[in-house]
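Engineer: Mind looking at a prediction? Sequence and model below.
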Amino acid sequence: MAYESLLFSNSDGIARITLNRPDRLNSFTKAMHAELRDALANLGDARVVMLTGAGRGFCAGQDLNDRAVAPGEAVDLGETVEESWNPLVRTLAALPQPVIARVNGVAAGAGANIALACDLVIAAKSAKFIQSFSALGLIPDSGGSWHLPRLVGQARALGLALTCEPLPAEKAAEWGLIWKAVDDDQLDAEVDGVATKLASLPPLGLAAIKQIIRSSWSRTLDQELELQRDEMRRLGFTHDYREGVAAFLEKRPAKFEGR
C-alpha cells in the first residue's frame, strides 16, 4: 500500500522504514501507527529491518495534537497505549528479523523507547535520548520502564526517567543503553554495513539468537542450558548450518537459504 507517514523499501534482504513526518519530528499519529503495523506485517523476504526518521530527528513520540482534545480535558492515555504503542513494542520483539534503529537525531518519550525496543541501536553522535514523561506527570511507556533498568541499571534508569535529562548518544553507548554511537557523517555507512552483514548471515540462526536472548530473563540457568541444547540440536539439522560448514571448509562464500 502507499503510505502517507512512512517511506518503505525492500531490497537486498533489507527492509528500510523511515518515519516521515519531519515537520513534527516524526511524532506518531494513529494513522502512522496503522501504516507502521502494515509495513511490519508485509516485510516479504527481508532478512533485516532498519527503522529511522526523516529530517533532523528520529521520533518525538506521541503527537499530542493527534488526540484532538482541548487543554485541560481528560483523555484515556491507556487506550492509546493499549491500541498502538504496546502492539508496536510486542511486534518489534517478536519479529524473526533483527531490527536496527538508525537514530539520526533526537529520540524523545515513546520515540526513545521505540528505539530501545529494537535489537540494535546505532546513533549519530549528535543524537540524544530523552525520557520526557515526568514533565507531564507520566511514566516511561512503550516498554521504557522495562528496558531502561535492564540496559543501564536501576540508578541510571531512575535518573533518566525522573529528571528528563537528555542523554547524548556517546554516553548512551558508554552506559550500554545502545549498541554504538558514530560520527554523524558515518551513520549511513555504519548502519548499511551492519544491515548488509546481517542480511548475509543464516536467518534461522539470527532469529534464534534474538528470541533466546530476549527471553532469557524468564529462565533459570538450568532452563537456559536445556534450551541451548534444544536450539543447537534444531539448528544443527538445518540446511544453513550444513552450508556454513561446507563453505568454511571449501573456502568459499556461503549461500544461506533460511532452511
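Structural biologist: Sure thing, it's come through. Being a predicted model, the structure only gives us computed values, none of them experimental.

Engineer: Only C-alpha atoms from now on, for both contacts and neighbour counts.
Structural biologist: Noted.

Engineer: residue ranges for the helices of the protein, please.
Structural biologist: 30-41, 77-80, 86-94, 110-117, 144-152, 154-163, 169-175, 187-200, 203-215, 221-236, 239-250 (DSSP state H).

Engineer: quick one, what contacts residue 116?
Structural biologist: Residue 116 makes contacts with 101, 144, 147, 177-178, as judged by CA atoms under 8 Å, 6 or more residues apart in numbering.

Engineer: do that again at 10 Å, thanks
Structural biologist: 89, 100-101, 107, 110, 129, 142-144, 147-148, 151, 177-179 (CA atoms under 10 Å, 6 or more residues apart in numbering).

Engineer: and what of residue 212?
Structural biologist: 224, 227-228, 231.

Engineer: With adjacent residues omitted, what lies nearest to residue 170?
Structural biologist: residue 181 (5.4 Å; CA to CA, 6 or more residues apart in numbering).

Engineer: Hmm, residue 126 and that neighbour touching each other?
Structural biologist: Yes. Using CA atoms under 10 Å, residue 181 is in contact with residue 126, at 8.9 Å.

Engineer: Overlap of the contact sets of those two?
Structural biologist: 103, 168-170.

Engineer: If you rank the residues you listed by neighbours, which is first?
Structural biologist: If you count neighbours using other CA atoms under 10 Å, the busiest of those is residue 103, which has 30 neighbours.

Engineer: For the nearest residue to it once chain neighbours are set aside, give its distance to residue 114.
Structural biologist: Of all residues not flanking residue 103 in the chain, residue 123 sits nearest, at 4.4 Å (CA to CA, 6+ apart). Residue 123 sits 13 Å away from residue 114, going by CA to CA, to the nearest Å.

Engineer: So these two - more neighbours on which side?
Structural biologist: A count of neighbours by other CA under 10 Å puts residue 123 above the other of residue 123 and residue 114, at 36 against 23.

Engineer: residues touching that one, list them.
Structural biologist: 52, 58, 101-107, 115, 129, 168-170, 172-173, 178-184, 186-188, 190-191.

Engineer: Give me the PyMOL select line for the residues you listed, limited to the buried ones.
Structural biologist: Restricted to buried positions by 16 or more other CA atoms under 10 Å, the PyMOL selection for the contacts of residue 123 reads:
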select buried, resi 52+58+101+102+103+104+105+106+107+115+129+168+169+170+172+173+178+179+180+181+182+187+188+190+191
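
Engineer: Take this one as well and set it beside the first:
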Amino acid sequence: MSNPVLLRVDGEVAHVLLNRPQARNAITIELAAALRDTLTAAAQRARVIVIRGADGTFCAGGDRAEVARLREQGAAALRPLFETFIGACELIARLPVPVVAAVEGAAVAGGFELVQSVDIAIVRDDAVLADNHANAGMIPGGGGSQRLPRLVGVPRALGHILTGDRLTGAEAAAWGVVYRSVPAAGFEDAVAALVANLAGKDRAALARIKQLVRTGMAGSLTDGLAMEVEATLAHLTEEGEP
C-alpha cells in the first residue's frame, strides 16, 4: 500500500500531500497519524508547509468504509479516528512555521475541518467546501462545531452546519473561512507567490506572530495585549527562535 501522506522538501518549503486519490483523500486513522507525523517532520526542515490533496481533490472527509467498520466495533474503536485527526489539526497551531492549505476540488466534512485548522488557506474559486455531516445524519467530529463559529460567527456557522449547504471557494473567502480565493487559471501562480512571500520572511518573527494570534484567541484581550508587549520586547532583544 502507498503512503497515505507524502512529504517533499524543496528548499525552504515542505510540500505535504494527502495521498489516497482512490478515496478522494478520505481520512483514516492511518492517514491522520501520518499527517501528524509528517507535519512534525516538515516543521523541522522548512520555513513554510503547504498541504494539498492528490489528483486535484483536497479531502473528502472521513473514510466512510472505515467509519462503518469501526462503528460496528463500538465507541472505543471509533475514538482513535477522531482523536488522532483532531490531534493533527491541533498540532498545526503549535508548529513554529506557517501552514498553508492549497485547496482545489472538494474540501468537505473532515477536509473542511482541516482547512479551518491551517494558518492560511488559499482556494480555487470553483472549489467546493462544506460541513456536510448533517446530510448523512452525522455530526462534525473533527472540530468543525467549534472552529467554524469562531471563524464566521454563530449564525452563519449554525446555518451552514445544519443545512449542509455547499460553499464555493469565492463564497468561503467572502465569509472569512479562508484567506483568499483565486480563479483556476491563476491558482498555481498565486500559491507560489504566497509561499515565496512567507519563505522570504524572518522565521522567528513569523513564529512569534503565529503564537501571539493562536494563544491570544484563547484568552482575554487584556491578557493578549500584555502577551504581545512581552513577545515584542523578547523579539527585539533576544536572538534565535522564540
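Structural biologist: Perfect, I can see it now. These numbers come from a predicted model, not from an experiment.

Engineer: could I get the helices of the first structure as TSV with distance to residue 66 of the first structure?
Structural biologist: Formatted as TSV, the helices of the first structure follow (distance: least, CA to CA, whole Å):
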stretch	distance to residue 66 of the first structure
helix 30-41	7
helix 77-80	11
helix 86-94	18
helix 110-117	15
helix 144-152	22
helix 154-163	24
helix 169-175	29
helix 187-200	31
helix 203-215	33
helix 221-236	44
helix 239-250	47
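
Engineer: With respect to burial, which of these scores highest?
Structural biologist: helix 110-117 (a mean of 26; mean count of other CA atoms under 10 Å).

Engineer: That helix against the second structure, how far on average?
Structural biologist: On superposition with the second structure, the mean distance recorded for helix 110-117 of the first structure (mean CA distance after the TM-score superposition for the first structure) is 0.7 Å.

Engineer: Which residue range of the second structure does that helix align onto?
Structural biologist: Under TM-score structural alignment, helix 110-117 of the first structure corresponds to residues 110-117 of the second structure.

Engineer: what distance separates the matching stretch from the centre of its chain?
Structural biologist: 5 Å (CA atoms, centre = their mean, to the nearest Å).

Engineer: Could you check how far residue 102 of the first structure is from residue 231 of the first structure?
Structural biologist: Applying CA to CA to residue 102 of the first structure and residue 231 of the first structure gives a distance of 30 Å.

Engineer: Residue 168 of the first structure contacts residue 128, correct?
Structural biologist: Yes. If you go by CA under 10 Å, residue 168 of the first structure and residue 128 touch, sitting 4.5 Å apart.

Engineer: joint contacts of these two?
Structural biologist: residue 106.

Engineer: Go through the helices of the first structure and name the closest to residue 137 of the first structure.
Structural biologist: helix 154-163 (10.0 Å; CA to CA).

Engineer: what helices or strands is the closest one leaning on?
Structural biologist: strand 128-130, helix 144-152 (3 or more CA pairs under 10 Å, 6 or more residues apart in numbering; DSSP states H and E).

Engineer: Just give me the mean distance for the last one relative to the second structure.
Structural biologist: Spelled out, it's helix 144-152 of the first structure. Mean deviation for helix 144-152 of the first structure: 1.2 Å (mean CA distance after the TM-score superposition for the first structure).

Engineer: quick one: contacts of that helix?
Structural biologist: Contacts for helix 144-152 of the first structure (CA under 10 Å, 6+ apart): 89, 109-110, 112-117, 131, 139-140, 153-158, 160-161, 172, 174-178, 217.

Engineer: now stretch 69-89 of the first structure
Structural biologist: Against stretch 69-89 of the first structure from outside (CA under 10 Å, 6+ apart): 28-30, 32-34, 36-37, 40, 61-62, 67-68, 91, 93-94, 110, 113-118, 138, 141-144.

Engineer: Just the terminal-to-terminal distance for that stretch.
Structural biologist: Span of stretch 69-89 of the first structure from end to end, CA to CA: 26 Å.

Engineer: And for stretch 14-23 of the second structure?
Structural biologist: Using CA to CA, the two ends of stretch 14-23 of the second structure sit 24 Å apart.

Engineer: For the closest residue to residue 143 of the first structure other than its chain neighbours, list the residues it contacts.
Structural biologist: The shortest distance from residue 143 of the first structure to any non-neighbouring residue, by CA to CA, 6+ apart, is to residue 113 (6.3 Å). By CA under 10 Å, 6+ apart, residue 113 of the first structure lies in contact with 59, 61, 85, 89, 107, 129-131, 140-148.

Engineer: before we move on, what about residue 211 of the second structure?
Structural biologist: 93-97, 205, 217, 228, 231, 242.

Engineer: got the helices and strands packed on helix 154-163 of the first structure as JSON lines, with distance to residue 10 of the first structure columns?
Structural biologist: Formatted as JSON lines, these follow (distance: least, CA to CA, whole Å):
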{"stretch": "strand 128-130", "distance to residue 10 of the first structure": "28"}
{"stretch": "helix 144-152", "distance to residue 10 of the first structure": "29"}
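
Engineer: closest one to residue 6 of the first structure among those?
Structural biologist: Nearest to residue 6 of the first structure among these is strand 128-130; the distance by CA to CA comes to 21.7 Å.

Engineer: The closest one vs the second structure, average offset?
Structural biologist: Average distance, strand 128-130 of the first structure versus aligned residues of the second structure after superposition (mean CA distance after the TM-score superposition for the first structure): 1.0 Å.

Engineer: which other helices and strands contact that strand?
Structural biologist: strand 57-59, strand 106-108, helix 110-117, helix 154-163, strand 167-168, helix 169-175.

Engineer: quick one: residue 61 of the first structure and residue 141 of the first structure, what's the gap?
Structural biologist: Distance from residue 61 of the first structure to residue 141 of the first structure, by CA to CA: 10 Å.

Engineer: list the residues that contact both of the two?
Structural biologist: 85, 109-110, 113-114.

Engineer: Turn those into TSV, columns for distance to residue 8 of the first structure.
Structural biologist: Output for those, formatted as TSV (distance: CA to CA, whole Å):
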residue	distance to residue 8 of the first structure
85	20
109	24
110	21
113	21
114	18
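
Engineer: in the first structure, which residue is closest to the centre?
Structural biologist: The first structure has residue 118 as the residue nearest its centroid, 1.7 Å off, counting by CA atoms, centre = their mean.
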